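Q: got a sequence here, can you model it:
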Amino acid sequence: MEHGTAVSVVTAGGEKFAVRKARREDVPALVALLADDPLGSGRETAPPEAYLSAFEAVDASDEQLLVCLTTASGEVVGTLQLTFIRGLSRGGALRGQIEAVRVHREYRSNGLGRLFVGWAVEECRRRGCVLVQLTSDRSRGDAHRFYERLGFVDSHGGFKLPLDP
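A: Sure thing, here's the model as predicted:
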């Protein structure tokens, strides 16, 4: 996928949106989307340089794809990150991991999120994934119902162990 080029155009609510690979100049808008809820506002507090450094690492990796959802005028109104994971299980299958899905609050409830996640699932399929998985904080009940409507199944529990820097 070329840097910054539209990989797909979707229409929701009568408006056209592009899905494209994120660019360095998108980082402030992406962080603002990640911080735009009670959970994100408490954890997206690092200095801008930390996000730019992380962007550079993600952007350089063939196993990562960070994308933007933009309006026809180029405004960033959504983001998600795909990670492609090769493992021994399932016969050495490739899995797609969807994370950090956000759609700007003004653009929700018109089918755009469904189309955006659908795009991500199709990208995983196109790359040869046999399974798509995602994570969502337990406190995000609305998001869980949304993912279930899209066909995702709450099949596994997860655990995290914070590590001190």
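Q: only C-alpha atoms for contact and neighbour calcs from this point on.
A: Fine.
Q: for the protein, which helix is longest?
A: The longest helix of the chain (DSSP state H) is helix 112-126.
Q: let's verify the spatially closest residue to Asp154 that is not a sequence neighbour: helix, strand, or coil?
A: Excluding its sequence neighbours, the residue lying closest to Asp154 (CA to CA, 6 or more residues apart in numbering) is Glu148, at 7.8 Å. State at Glu148, reduced to three classes by DSSP: H, G, I helix; E, B strand; the rest coil: helix.
Q: what of the one 5 residues further on?
A: Under the three-state scheme (three-state DSSP), Val153 adopts coil.
Q: and this one, so I can compare the two:
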Amino acid sequence: MNIRKARKEDVPLLVEMIANDPLGRLRENYIVPLPDEYYHAFQNISSDPNQELVVVENENGIVIGTLQLSFIQYLTYRGGIRAQIEAVRVYETYRGQGIGQMLFEWAIQRAKDKGAHVVQLTTDKKRPDAQKFYERLGFMASHEGMKLHLK
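A: Predicted coordinates for the structure are as follows:
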């Protein structure tokens, strides 16, 4: 397995993975050709030094998973850095093979390498299996999150 920075040509498959669950189907617009808004977002992510969108490839070079890691500078914690994990997906036929765990291990090590003091994530309450997976990796539900959707 190989983890590498995502490339523009990966975007359609990444959006397909993100859209391939009950919640993703409600939020995403996975059609061919892919709407330009996804490529615009990819460009913004790629040009931001505090964002890392990565993919995992199998031994044949096929992309089978992804995650986005964001580094957030704070004044709290003595000017600490938080690492935020988002949009974790493993292609459906490859789930249950330890790929998600490998992605998380990579992200946690990357956060340590960047000097982050904490790795955090949010997960939808409608995803109990994801919550159990994160707990097995050592994450704790330590805060109550809140969101205000603007669109």
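Q: let me know the next secondary structure element after the longest helix of structure 1.
A: Per DSSP states H and E, the first helix or strand lying C-terminal to helix 112-126 of structure 1 is strand 131-134.
Q: where does that following strand end up in structure 2?
A: Using TM-score structural alignment, strand 131-134 of structure 1 lines up with residues 118-121 of structure 2.
Q: to what extent does the matching stretch diverge from structure 1 after superposition?
A: Compared with structure 1 after the fit, stretch 118-121 of structure 2 shows a mean deviation of 0.5 Å (mean CA distance after the TM-score superposition for structure 1).
Q: run the chain-centre distance for that stretch.
A: 12 Å (CA atoms, centre = their mean, to the nearest Å).
Q: which position in structure 1 pairs with Trp106 of structure 2?
A: Alignment note (TM-score structural alignment): Trp106 of structure 2 maps to Trp119 of structure 1.
Q: re earlier: how far away is the counterpart of the residue nearest to Asp154 of structure 1 in structure 2 from Pro128 of structure 2?
A: In structure 2, the residue matched to Glu148 of structure 1 (TM-score structural alignment) is Glu135. Relative to Pro128 of structure 2, Glu135 of structure 2 is positioned 11 Å away (CA to CA, to the nearest Å).
Q: show me what contacts Tyr106 of structure 2?
A: Not quite, residue 106 of structure 2 is Trp, not Tyr. The contact partners of Trp106 of structure 2, by CA atoms under 8 Å, 6 or more residues apart in numbering, come to none.
Q: could you check how far it is from Asp113 of structure 2?
A: Using CA to CA, one obtains 10 Å as the distance from Trp106 of structure 2 to Asp113 of structure 2.
Q: and the contacts of stretch 52-72 of structure 1?
A: Stretch 52-72 of structure 1 has contacts (CA under 8 Å, 6+ apart) with 15-22, 24, 27, 30, 76-85, 116.
Q: next step: those residues restricted to strands.
A: 15-21, 76-85 (DSSP state E).
Q: quick one: buried ones out of those?
A: 17-21, 76-84 (16 or more other CA atoms under 10 Å).
Q: closest to Val101 of structure 1 out of the residues you listed?
A: Val101 of structure 1 lies nearest to Leu80 out of these, by CA to CA, at 4.4 Å.
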